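In: I need the structure of the sequence given here:
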Amino acid sequence: MKDLLVRWVCQDMRPFAVVDDVGFREFSQRCISIGAQYGNIDVNQVLRSAHTISSRTHELADKERSRLKELLADALQNGSLCLCPDLWTDSNQQCSYLGISASFVDDKYQLHSIDLCCHPFPNVKKTAENIFMEMGKALERFDIFDLTQVTFVSDRGANFVKALQHFQAYSCTAHRLNNIVKRCFFINEAKKNEEDSTSTEVSFDDNGPDEEDVDALIDINSLSDVPKKALYILQNVIECKKLVKYVKQSGINKEIKESGGISLKQSTAVRWLSFVNLLESIDRSFLAIKKVLANKKKTFAIQLDVVQGLVRLLLPFKELIIKLQTGKMPSLHYVLIGIGTLQSALSSFDSLLEYEKKNKKYSCKEDLCSLDGDEPRLSDEDEGLRFFRLRLLHLIKEMFKFQQIHYASNMLHPKYRHLKKTGSHDKHSCKSFIRQMMRKIVDQEKSTLTSSSCSSSNNLYEPSPKKIKHFGEDYETGNMSDEYEEDNDELERFLAKRLNILDLPDNPLDFWRNHRMEFPILAKVSRQVFSIPATSAAVERTFSAGGNVVTKRRTNIKPEQLNNVLFLRSYYSR
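Out: Sure thing, here's the model as predicted:
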């Protein structure tokens, strides 16, 4: 059996890990079971042709889409459906796709995340109008027509912002954080400079601004205005990227690993965590890199203390983005907490050291200093790194604005409901926002009930005579029990409820499933709020999967079949 597997893997150029695939083992077990039941039979009586499997993929995709429609219809009716759209271009086929992932909470208060489609995008400009048109076509297959009942999460691309301007749409937090880091380190400008010149050297102008003016320079937008010591940090960043590029091209990652290091990671614009991962890989392999390059008579101009300082500076961003990308449970409530933690960590050098001490998950023998804060090298913050710490803090305040939905997600989480560290104005606004959502649900239920009653009455009775209005009727407050009944008091009762913090689940939907009878309207509001993810990471993962399906060896797969494959992959994995 082992020899057959080796022969198959080598002849058909399959990865060795294919034998560990769950699907492969399920298929093999099914074949063994068939043999045990029916005896030794011809394999051709069991296996089907590639054409048959391809056709069956179409059939199964349509069948599972029909099943999914029922879940989506219920979520749509209850306002708990959120869609994350994005665009992707396959580099092998040069074909564009519109990906849409759905996040929704069902009537059992279970969160679902499914890749609805990787819809082939026609060869037209990716304008807001064309995006909206193709999005409508893609969603028709799931009977989603009224987009006013849908919430959207997307990046801040101008085309998507315009396409979704008439709907309830929120920005992807991870995209925003990534843009903050890119802007902080002038990544776009540095990239442009690299394209304009073969040299990646940063100019150290002695006539540049003095370090004493660093506080006034944190909001600058051009490399020419950066202080000299901050330019030195940027030079190290460029050298790190050049080093990783050389290691990849020369194929010496294996030698670095054999010398006690780890594989160096490349930084790419489309991967949110790749920049800090690159720095961490150099930090963890610094001695091994020096040893390997010394044997090859190569040197590199990278200072370990700068690399470690950058890792320390970006660690809070990494931890937050990892937290926000969860797809198994609600993540929206992490935004308010995470940004607050980020600002607190960056508020001072001591706070940053304390954060690193609590959250750094690895240590290196070549660490230049301990994390206890008593080493002389950590007693004073490097001026260049201080510039970028203050610049990050400034950019967070400038580029990130909280919306009411962020406060609401915390107030509706039993652990964070009292909005500690939040001002009274924001708390009051949050309560008003939640009450507005509650009233909308109550009005919708009353409207549905009235429509149903009128429909039944019209079939049994004559129309009742029109009631004559009396003076002042339009200004009456009506029955107080209708306007301010206990449905409107649910929020205060929830906030006043005594809860043992140690018994509360991390997943807020678990709490609301258990308390939906006690707080029926508020539970429905929570179902809507916690269906909204903090990021559009799900659709980004769809594109990564698409890149693994369409490879240089598999370029003949049709766009519609790719759509089917990615949908079934997500549907069966949920």
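In: okay, CA-based contacts and neighbour counts for the rest of this
Out: OK.
In: so what's the closest residue to L392 other than its chain neighbours up against?
Out: Excluding the flanking residues, the one nearest L392 by CA to CA, 6 or more residues apart in numbering is C184, at 6.0 Å. Contacts for C184 were tallied using CA atoms under 8 Å, 6 or more residues apart in numbering; they are 388, 391-392, 395.
In: One more, so I can put them side by side:
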Amino acid sequence: MASANPTSSFPDSRFVNDPLPSATATFNKEQLKSKFNLAILDDLDRKKEVKYTVVANGITKSHAAVWWSKFGFTKEIVSGETHSISNFVSCQHCFATYRYGASSTESISHHQCHAATSSCAFTFNKSHCTLDAYFNKNKKQFRVSEQQNLTKLFSIWISDSFRPISIIDDSGLREICSYFYDLGTKNADRHMDVQSLFQSKQTVSRCIIDQAHYYRVQLTELIKEPIENKSLTISPDMWCDRYRQISYLGLTVTYVDSNMKYHKFTMSCRDFPVDLSKSGENISKILKEELNRFGIDHFDSVNWISDRGSNFIRCFNLNMVIPIHCFAHRLHNVLTVTFINEKIDGYFNDEDIDDIPDKLGQDEFLGNEFITMAAKKILLTISYTKTLVRFVKKTNLNELIVKLGGDDTKTLKQSVTTRWLSLFICVESVYSNYDATLLALESRRTTKYMNDLRKNSLIDLLLLLAPINAALQAIQTDETPSLHLLHQQKKYSKIFQNSCVAEYLLAEPSGVQFFREHIHLELNKIIFDARHYMSMCLHPALHEMNELPEHTKMNCHENIRKLLQEEEAQLSVLDQTTRNDALAMRKQRKMLNQFLDEEDDDEKECTPSSSHQDELDIDQDDSDVYHKSSIRRSSSESSLSTEFSYKTNYQAFKPDELDRYLESDLSSTIVKANPLEF
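Out: Okay, here's the model as predicted:
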């Protein structure tokens, strides 16, 4: 009954049934009670064979859920009479049984039928197999009273100790409970002191330090291979806990191993010393300490991706490293400049990012630049939307909105500073729940929050922000590289090639056009790193780079060739020992051959012939004539004739590895979105 699975100690009210060898076995009362842990079977007092059947209930008005098409109530057959068990429903195919009542039916709706109907080796109809063959369970459920007592203990613990309720779903807690259960089964006959299992805080603290050291050693070994292949990238990030007034510095690692598998994990996270300023020098010092703990001695041993914070820029300049700047930060900067129109610092950290202000209707947010009434309407739409969502959050209207909107209705989302482009999500949630939100406000007599908010205005704002949101969704991947996508996602206007959107643009409001042109202008100011173009060229689906100018392509190809030459140079260094041995052997052979040749030359020099000297003179005269005639032929029009032969230093161009790749006709079957598969 005990299992290493952390979730085994906390059942989801599901009864897992495994088939018995025989379907016609007869059990006495005690055997039945030990076989079934169901409350409905505790009252059995007959020593008779009991059979169970399941027939799908079907979708009706009273049972409208989709899962009713394959689930039904269990029917008990006793002495030829059929009795329905209303507290449980079973799958008609695999006979998995669930408790059915006032509690959630989520586990039923997520049921996956793994057992084939053909596995029922019975003579009955497929939909009328007896459940006796499936009730011999390796894992038995706890009694309802035991589950209720544990629920009360959890409730008291969460309430008294102010623990988050999400701790119930924590896998670590369930693993601990499973371990306690295993200890109970092993020591069932012994009287044990439970308190002896719990150690002091100091002991646990020392254990955490030991475990951290152990896993740090494991990670150090894990990243050795990608560091040697220059495939490991580190992304430093700094943020602030405004409640505790503590800043943290985290390092996220991404790399591709030798098997072309993409990996990502958090390598380090530590609090930034309070007594140190967040200058580039101090950040460099802290980063070096963290890198040394993982066996990374130099900054240039890995690749770097960071935001454009001035302190990070200073840190990388001190260590002579050129990082790749985070594209998401730059998009957020574009929106900030567009809507606020302030010449803000282009370099910022996460803890310095400010959300788009609430009172965007005021003129001071647009400086001295002239703004039309249509553009002000867009700003007011943002302000009204954020004010509405804030009111809904404070008055707990989200539950009522979901209730009024139906099953697919979601709560209103607030625009926050820690999420990229949360303004789009905020506006989208208001637009999707517009009618339900209006009904909820009417019930509280607070419709004033939507008096000036129109659906058309929300659509205009969504179409304005949709391309930026699509770009962020495309590049934020956790399982594949996305560096090659950035140049495509920068092309803001390309998103509008859809026919429906194109028709909208023909009658686009002037306010939307005003901000869209500003966004397009700011996007064009973004200059990419050479590594962006190299990654684009090395992607099999984008290697032609059709939308780039010719000089950009040539520079990209030259950079790739330099990279290949550096790789060859590194390989030559690794093979230097082998080459030195080969050179030593070659020198020995050469010295031996020279010694033998010198003996032969001495013999020939002793008998020089006059005829040989004459031949040399004739050859010299012929060479002079040939030289003079070649000069005359080069200046004459007949120099292109095939009769004449030339001596030239020109060598035919030999295509290298990159040329063969660029000229290859790649089949569509091997070109995938993920370049690692190629």
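In: What is the aligned counterpart of the residue nearest to L392 of structure 1 in structure 2?
Out: Counting by TM-score structural alignment, C184 of structure 1 lines up with T338 in structure 2.
In: Could you give the separation of the helix or strand hosting that match from the chain centroid?
Out: When elements are defined using DSSP states H and E, T338 of structure 2 is found to belong to helix 327-340. The chain centre lies 23 Å from the centre of helix 327-340 of structure 2; the measure is CA atoms, centre = their mean, to the nearest Å.
In: got a list of what the residue positioned nearest the centre of structure 2 touches?
Out: Among the residues of structure 2, the one closest to the centroid is D478, at 1.2 Å (CA atoms, centre = their mean). Residues counted as contacts of D478 of structure 2 (CA under 8 Å, 6+ apart) are K264.
In: Let me know the secondary structure of the aligned residue in structure 1 for it.
Out: Residue pairing (TM-score structural alignment): D478 of structure 2 is matched to G327 of structure 1. The three-state assignment at G327 of structure 1 reads coil, by DSSP: H, G, I helix; E, B strand; the rest coil.
In: Would you mind stating the distance between G327 of structure 1 and S101 of structure 1?
Out: 11 Å (CA to CA, to the nearest Å).
In: what do the two both touch?
Out: The contact lists of G327 of structure 1 and S101 share 113, 538, where a contact means CA under 8 Å, 6+ apart.
In: Structure 2: which residue goes with G157 of structure 1?
Out: Using TM-score structural alignment, G157 of structure 1 lines up with G309 in structure 2.
In: Next, count neighbours for its match.
Out: 20 (other CA atoms under 10 Å).
In: F167 of structure 1 maps to what in structure 2?
Out: Checking TM-score structural alignment: F167 of structure 1 goes with V321.
In: wait, doesn't its match sit right on D300?
Out: Yes - taking CA atoms under 8 Å as the definition, V321 of structure 2 is a contact partner of D300 at 6.3 Å.
In: about what we covered before: got the contacts of C184 of structure 1 as TSV, with neighbour count and secondary structure columns?
Out: Shown next, in TSV, are these (neighbours: other CA atoms under 10 Å; DSSP: H, G, I helix; E, B strand; the rest coil):
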residue	neighbour count	secondary structure
F388	22	helix
R391	25	helix
L392	26	helix
L395	19	helix
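In: Distance to L332 of structure 1 added to those, as TSV?
Out: Formatted as TSV, these follow (distance: CA to CA, whole Å):
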residue	distance to L332 of structure 1
F388	28
R391	26
L392	22
L395	21
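In: Tell me the counterpart of L571 of structure 2 in structure 1.
Out: Match for L571 of structure 2 (TM-score structural alignment): E445.
In: for L658 of structure 2, same thing?
Out: By TM-score structural alignment, L658 of structure 2 lines up with L491.
In: Quick check: chain neighbours aside, which residue is closest to its match?
Out: L522 (6.9 Å).
In: quick one: what helix or strand has the one you found in it?
Out: Counting by DSSP H and E, L522 of structure 1 is part of helix 520-529.
In: Give the aligned range of the helix or strand following that helix in structure 2.
Out: Using DSSP H and E, the helix or strand that follows helix 520-529 of structure 1 in sequence is helix 537-549. Using TM-score structural alignment, none of the residues of structure 2 align to helix 537-549 of structure 1.
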